[in-house]
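Next one to model:
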Amino acid sequence: MKPLIDVPGLDARIAAGHRTVLLDVRWALGDPHGRDHYLAEHLPGAVFVDLATELADPAVPDRGRHPLPSRVRFQETARRWGVRQGDVVVAYDDSGNMAAARLWWMLRDAGLAEVYLLDGGLGAWRAAGLPLEAGSVHPVPGDVELGSGQMPVVDAGAAAAWPQGGLLLDARAGERYRGEVEPVDPRAGHIPGAVSAPTTANVDQSGKFLAPSELRQRFESVGVQDGRPVAVYCGSGVTAAHEVAALELAGFSAALYPGSFSEWSNRADLPVATGAEPGDGAGPGGNYGQPGGSVAL
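A predicted model of the protein is given here:
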């Protein structure tokens, strides 16, 4: 099952009367007004999903800024959105699915059979001239049964060792990977051995995913290849889910590090590398930040 549905496909599905749960994940780093944006306009019948409170537990240093919620809590939340057993779910946002991908990944991990991202999100729906509505939607509670563990994950220990036998991708902006800026996490840089592959390069200017062949070429250019294990992290495990979806479109599977750099950089026992190359702390691949903030070449 591919992760995307396009606007014509979704429109046709709705017109045919096929039950479809639409979930609006309007969230972006630094923008706390997702619900306000949703209330102003959203796809007809779409239910608002609050990423910070419904797709994550409260932030704690040893789990990161957006820890995954428990299966029980997530199931209660999905039922509150009106999701029933056997439903088709379509998630979207207004930022190239960078936030909606978190929900897509979580529902896939929970074993939901059919969950999709609306390619291009709200912008694509609007550009097609299709109707939007304002206000809040309050669905009848659903009865969905969710599991867990259907998508591969890694923890900090596995992420540390991953570059020795596989490829660890850093999905954040290049300047954060290189350690030039760090707006939210306690240390700047990247996990030693990780390769920079910003999530923003997965989509075109309209926010739609690149064609599978283009995505495959993109990922092959940073070292992804058949048979080579891949894991992905970002700042807090949100946009890394987008990278997992893009890799799937390209024909690759990847594990997610949910705690990501927000967890890693809070642990004083874990090193941080800086610079443009992966580096392992022992050669020319970038500086190696030691616990406590000192930097050794």
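
C-alpha from now on. contacts and neighbour counts both.
Fine.

a strand runs through residue 123, doesn't it?
No. When classified by DSSP: H, G, I helix; E, B strand; the rest coil, residue 123 is found to be helix rather than part of a strand.

Contact partners for the closest residue to residue 213 other than its chain neighbours?
Among residues not flanking residue 213 along the chain, residue 250 sits closest, at 6.5 Å (C-alpha to C-alpha, 6 or more residues apart in numbering). For residue 250, the contacting residues are 212-216, by C-alpha atoms under 8 Å, 6 or more residues apart in numbering.

Just the residues you listed: which are in helices?
Among these, the members found in helices (DSSP state H) are 212-216.

nearest to residue 263, of those residues?
residue 215 (28.2 Å; C-alpha to C-alpha).

measure the nearest residue to the closest one once chain neighbours are set aside to residue 226 for me?
In this structure, residue 215 finds its nearest non-sequential neighbour in residue 250, 5.4 Å apart by C-alpha to C-alpha, 6+ apart. Relative to residue 226, residue 250 is positioned 11 Å away (C-alpha to C-alpha, to the nearest Å).

And for residue 86?
In terms of C-alpha to C-alpha, residue 86 sits 33 Å off from residue 226.

and the residue nearest to the spatial centre of the chain, helix, strand or coil?
The centre of the chain sits closest to residue 241, judged by C-alpha atoms, centre = their mean, with a distance of 2.7 Å. Three-state call for residue 241 (three-state DSSP): helix.

Would you reformat the contacts of residue 250 as JSON lines and include distance to residue 102?
Below are the contacts of residue 250 laid out as JSON lines (distance: C-alpha to C-alpha, whole Å):
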{"residue": "212", "distance to residue 102": "20"}
{"residue": "213", "distance to residue 102": "23"}
{"residue": "214", "distance to residue 102": "23"}
{"residue": "215", "distance to residue 102": "19"}
{"residue": "216", "distance to residue 102": "21"}
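
Also this sequence, please, to line up against the first:
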Amino acid sequence: MTHLISAADLAHEIEGVVVIDVRWTLTTGAAANPGRDDYERGHVPGAFFVDLDTELAAPPGEGGRHPLPDPAIVERALRRCGVSDSSRVVVYDGRESFAAARAWWVFRWVGLTDVRVLDGGYAAWQAADLPVSTQEPEPRDGGFRARPGAMPTTDATGAGAWPGSGLLLDARAAERYAGEVEPIDPVAGHIPGALNSPTASWLTREGRFRDDLAAHWREVADGHDGEPVAVYCGSGVTAAHHALALAELGIEATLYPGSWSEWVRDPSRPVATGR
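Now for the predicted structure:
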């Protein structure tokens, strides 16, 4: 079963699915998510807006910049969108599906089973010359019940030990992995033993998932593609994108939600640099 849906297929199925817009931009101290403004300027007709920072993550703290959210908050967000336990849900963001993958992962983590991502996001919808709307639907009263724990996770201890028995993938850009630059977190580098697999390398120039995901995965795994996989990034957002790509290949990846932003909060944890 694919976890992705094309703009054309969504247009065909739209009456039978709940569409959720999760456009989001990484900001440092901004008062609000610019994704909400983008939503108000135009969105897929009937789409509800869910905020990544407040509804798909807990407040920043010891667990990193985007800790896992309170399941009750996710439940309320989904109910507001009219979601029940049996609903079919499609999520999208602006283009590359980074935030949409986080929504896909979180919604599945709380027990929603039928969640797909609009491949190429809102940009793909517009490129297909499909209708847009500025009307926000009225809140609904869905009956979804959160049952957290349906997706595998690991903590800092588990992530640190992972390279001893499997593949630990770092989804950040190569220069951040190498410790050459670090624009967000206080320490540069990566978890020792992790392999770098930049999120952008899984995408086409149009922001869609590559057609040759299997071949790309073999290149990334470098002969270790039968080993268990865990993924992390800066704060657990783009790592979910890796989990989505691997799910398309039938591989269940374990997410380290705290990621680098949690790892470096403890100065006793080792840090590696270099490519």
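
TM-score for this pair?
The TM-score (TM-score structural alignment, normalised by the length of the second structure) is 0.94; 270 aligned residues with a C-alpha RMSD of 1.4 Å.

So which residues of the stretch 101-250 of the second structure form helices?
Secondary structure of the stretch 101-250 of the second structure by DSSP state H, counting those that start in this stretch: the helices cover 121-127, 156-161, 174-177, 213-221, 238-248.

Quick check: which of these is nearest to residue 10 of the second structure?
Checking the helices of the stretch 101-250 of the second structure against residue 10 of the second structure by C-alpha to C-alpha gives helix 121-127 as the closest, at 9.0 Å.

The closest one vs the first structure, average distance?
Overlaying the first structure shows helix 121-127 of the second structure at a mean distance of 0.7 Å from the equivalent residues (mean C-alpha distance after the TM-score superposition for the first structure).

Return the residues in contact with the residue nearest to the centre of the first structure.
Contacts for residue 241 of the first structure (C-alpha under 8 Å, 6+ apart) come out as 101-102, 105, 256.

can you name the two of these that are farthest apart?
Based on C-alpha to C-alpha, the longest span within the contacts of residue 241 of the first structure runs between 101 and 256 and measures 12.1 Å.

Please work out how many residues are found near residue 186 of the second structure.
Using other C-alpha atoms under 10 Å, residue 186 of the second structure has 9 other residues around it.

And residue 244 of the first structure, by the same measure?
Neighbours of residue 244 of the first structure using other C-alpha under 10 Å come to 27.

same check, this time on residue 92 of the first structure
When neighbours are counted by other C-alpha under 10 Å, residue 92 of the first structure comes out with 29.

Over to residue 226 of the first structure?
Neighbours of residue 226 of the first structure under the rule other C-alpha under 10 Å: 11.

where does the closest residue to it other than its chain neighbours land in three-state SS?
Closest residue to residue 226 of the first structure apart from its sequence neighbours, by C-alpha to C-alpha, 6+ apart: residue 252 at 7.1 Å. With three-state DSSP as the basis, residue 252 of the first structure sits in coil.

Residue 252 of the first structure: neighbour count?
19.

Kindly report the same for residue 26 of the second structure.
Neighbour count of residue 26 of the second structure, defined by other C-alpha under 10 Å: 13.

quick one: it is in a strand?
No. With three-state DSSP as the criterion, residue 26 of the second structure is coil rather than part of a strand.

residue in the first structure matching it?
Under the alignment (TM-score structural alignment), residue 26 of the second structure pairs with residue 29 in the first structure.

how far away is that match from residue 184 of the first structure?
Residue 29 of the first structure sits 10 Å away from residue 184 of the first structure, going by C-alpha to C-alpha.

neighbouring contacts of stretch 142-150 of the first structure?
Stretch 142-150 of the first structure is contacted from outside by 71, 75, 78-86, 107-112, using C-alpha under 8 Å, 6+ apart.

Buried among those? Make that a PyMOL selection.
Only the buried entries of those go into this PyMOL selection, using 16 or more other C-alpha atoms under 10 Å:
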select buried, resi 71+75+78+79+80+81+82+83+84+107+108+109+110+111+112
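
Run the chain-centre distance for whichever strand or helix holds residue 72 of the first structure.
If you go by DSSP states H and E, residue 72 of the first structure is part of helix 71-80. Its chain's average C-alpha position is 19 Å from that of helix 71-80 of the first structure, according to C-alpha atoms, centre = their mean, to the nearest Å.

mean offset of the helix or strand following it relative to the second structure (after superposition)
Note on helix 71-80 of the first structure: by DSSP H and E, the next helix or strand toward the C-terminus is strand 88-92. Superposing on the second structure places strand 88-92 of the first structure at an average distance of 0.3 Å from its equivalents, by mean C-alpha distance after the TM-score superposition for the first structure.

if I look at residue 9 of the second structure, how far off is residue 137 of the second structure?
22 Å.

for residue 52 of the second structure, same thing?
From residue 52 of the second structure to residue 137 of the second structure the distance is 19 Å (C-alpha to C-alpha).

ok so, going back, switch the helices of the stretch 101-250 of the second structure over to CSV; also include distance to residue 206 of the second structure.
Shown next, in CSV, are the helices of the stretch 101-250 of the second structure (distance: least, C-alpha to C-alpha, whole Å):
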stretch, distance to residue 206 of the second structure
helix 121-127, 8
helix 156-161, 32
helix 174-177, 21
helix 213-221, 15
helix 238-248, 16
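
Could you single out the most deeply buried of those?
helix 238-248 (a mean of 24; mean count of other C-alpha atoms under 10 Å).

Brilliant, that's me finished.
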